[in-house]
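[1] generate coordinates for the sequence data below:
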Amino acid sequence: MPTPDPLVAPLMAPLKGHHALVTGAGSGIGAAIARTLAAAGARVTLAGRRLEPLETLAAEIGAGVHVRDGFDVTRPAAIAVGLEAARAAFGPVSILVNNAGEAPSAPFEKTTGEMWAQVIGVDLTGVFNVTQAVLPDLKARGEGARIVNVASTAGLTGYAYVSAYCAAKHGVIGLTRALALELAKKGVTVNAVCPGFTDTPIIRRAIATIVEKTGRSADEALAEFTTSNPQGRLVQPQEVADTVLWLASPGAASVTGQAIAVAGGEIMAG
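    This next block holds a predicted model:
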């Protein structure tokens, strides 16, 4: 077998030597991110609440992954246990991807206090909880350490019927920007990726609900989610994952405090 060219090897495995922790890794965007980081050479902890999808993904990826179920981002004790196991498997975390989230829909006047607290708890406080737990690892690593928060275009604009989700994702972007400034001199970058409507199980369930409740066709229901995208389509999970990979790579060392829309031109930051 030929000896790898030392100039080419970093390009083939730009994240070799990193331990990435991905929350909400079991499906959709989280699964795509986990696959992509693993393919780039990182050892990846797949964190989530349910074991079965994590094990399925781990079997698909193969070596270099650690499964951690019961990883409830709203419970600091569960995070601490999961993080201890992840460190035992792969050492300190050097790339954190906060992806866990949920997006129930309801008119504002029908948004209960319980729904509000749940969405804020998972989508915003969960980011705080996990980041605070992992931060000592990231600061110890310094140069090359990364935090990537999966936010949403809902953190950059407003959408009807998801007020709690919009509030939470705006909060994630604010937290991203504040923490980026705190950690800039440590060499740790902090960024947010903001997908538009993405082809995930959540969207497919929403389309099925629209068809069931309105009698519209699946194509008509899909149009509800694609009309806001100038490209006229859903974002693909891999497109989000590729953006996360770039932010995690050495070439993005000077990019921090940014909220990058992956939305086909729906949102244009200026």
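
[2] from here on, just use CA atoms for contacts and neighbour counts.
    OK.

[3] the helices in the stretch 151-270 of the chain, which residues?
    Here the stretch 151-270 of the chain has its helices, by DSSP state H, counting those that start in this stretch, at 163-183, 201-214, 218-226, 237-248.

[4] can I get the ones you listed in CSV with distance to N149 and mean neighbour count?
    Shown next, in CSV, are these (distance: least, C-alpha to C-alpha, whole Å; neighbours: other C-alpha atoms under 10 Å):
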stretch, distance to N149, mean neighbour count
helix 163-183, 7, 21
helix 201-214, 19, 14
helix 218-226, 23, 16
helix 237-248, 9, 21
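
[5] this one as well, want them side by side:
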Amino acid sequence: MSAAPDQALAGRHALVTGGARGIGLACAKALLARGAKVTLLGRGRESLQAAQAELIASESTAPGRVGFVSADIADMASVQAAFEHAAQQSGPVHILVNNAGQAASQPFARTDARLWRDMMAVNLDGTFHCMQAALPDMLAAGWGRIINVASTAGLIGYAYVSAYVAAKHGVIGLTRSVALEVASKGVTVNAVCPGYTETDIVRDAVANIVRKTGMSEDQARAKLAERNPQGRLVQPDEVADAVAWLALPSAASVNGQAIPVDGGEVMAG
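    Down below sits the predicted model:
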């Protein structure tokens, strides 16, 4: 008999990068609700502590089920050390949610090597580093879930964010390639691709539009929401529910997929 939905991940350890806010924090809540232990990974210790406290309070979760580790995902040595610390706290990582990311807007002609490298380092290199750190224990256990939070930018093009778009396309290519390598070993690798979502990245995009166009904040938000056929911004919880579903044992046959959570944006495009 399968476990009840709210305990389907009992005994599993999930690590969520960028877990202190936005989609990452929503993913942590969704995984905790399904019985997993969760480690939040990020750069800022204070924000991680605040997120840990929020999860313990809001989810009525035992303190031992939520931990955190600080790391710079662009640095392989930092990632390896963080994963070792997480394993000491809560055991080997069974579920990896690669959520940490950044987006910078600039016309291609003004996209310099520094901006290009920064977008690759966080969005693509960071995903690579965390996957390499997590996979050995998953393969040894014969069970694992890797869920990369990419973007609709990894499926289609967006103007003025060419470096970000290229990095997210890379994440989806990496997802598909590794999924084939581990398909027979009990590990699945998938990507979730949100459209414009109510997060810090979108708030920064709104501020940028306001600064460059003179639009009001409401007008700028409406402009972004226009891309979604539902006429709204995606909510972090909606992305988190897709991530949590991919982590379930019952999603074992879903592998190598890039699933849009976008109200139909990609299909409409």
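
[6] quick one on the thing from earlier: got JSON lines for the helices of the stretch 151-270 of the first structure, with distance to S27 of the first structure too?
    Listed next are the helices of the stretch 151-270 of the first structure as JSON lines, based on distance: least, C-alpha to C-alpha, whole Å:
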{"stretch": "helix 163-183", "distance to S27 of the first structure": "19"}
{"stretch": "helix 201-214", "distance to S27 of the first structure": "8"}
{"stretch": "helix 218-226", "distance to S27 of the first structure": "20"}
{"stretch": "helix 237-248", "distance to S27 of the first structure": "10"}
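
[7] F90 of the first structure: which of the ones you listed is closest?
    Between F90 of the first structure and the helices of the stretch 151-270 of the first structure, the tightest spacing by C-alpha to C-alpha is seen for helix 237-248, at 17.6 Å.

[8] ok, the residue positioned nearest the centre of the second structure to A183 of the second structure distance?
    Nearest to the mean C-alpha position of the second structure, by C-alpha atoms, centre = their mean, lies N99 at 1.9 Å. N99 of the second structure is 22 Å from A183 of the second structure, where distance means C-alpha to C-alpha, to the nearest Å.

[9] average gap between the top strand by length along the first structure and the second structure?
    Using DSSP state E, we find that the single longest strand of the first structure is strand 189-195. For strand 189-195 of the first structure, the mean deviation from the second structure after alignment is 0.3 Å (mean C-alpha distance after the TM-score superposition for the first structure).

[10] and the strands in the stretch 51-200 of the first structure?
    Secondary structure of the stretch 51-200 of the first structure by DSSP state E, counting those that start in this stretch: the strands cover 65-68, 95-98, 146-150, 189-195.

[11] which stretches of the stretch 1-150 of the first structure form helices?
    9-12, 28-39, 51-61, 76-90, 113-120, 126-141.

[12] between these, which one is closest to A167 of the first structure.
    Nearest to A167 of the first structure, of these and by C-alpha to C-alpha, is helix 113-120 at 7.8 Å.

[13] now do the buried residues in the closest one.
    Neighbour counts using 16 or more other C-alpha atoms under 10 Å place 115-116, 118-120 of helix 113-120 of the first structure among the buried residues.

[14] mean shift between it and the second structure?
    Comparison of helix 113-120 of the first structure with the second structure after fitting gives an average deviation of 0.5 Å (mean C-alpha distance after the TM-score superposition for the first structure).

[15] compute the inter-axis angle for that helix and helix 163-183.
    Here the directions of helix 113-120 of the first structure and helix 163-183 differ by 30 degrees (axes from the mean of the first three to the mean of the last three C-alpha atoms, to 10 degrees).

[16] who's in contact with helix 113-120 of the first structure?
    Residues outside helix 113-120 of the first structure that contact it (C-alpha atoms under 8 Å, 6 or more residues apart in numbering): 101-104, 164-165, 167-168.

[17] does the residue nearest to the centre of the second structure touch V16 like I think?
    Yes - counting by C-alpha atoms under 8 Å, V16 is a contact partner of N99 of the second structure at 6.7 Å.

[18] can you list residues touching both of these two?
    With contacts defined as C-alpha under 8 Å, 6+ apart, the residues adjacent to both N99 of the second structure and V16 are G24.

[19] list the contacts for the residue of the second structure most remote from its centre?
    Distance from the centre of the second structure peaks at G214, with 31.7 Å (C-alpha atoms, centre = their mean). For G214 of the second structure, the contact set (C-alpha under 8 Å, 6+ apart) is empty.

[20] change it to 10 Å
    Neighbouring residues of G214 of the second structure by C-alpha atoms under 10 Å, 6 or more residues apart in numbering: 208, 220.
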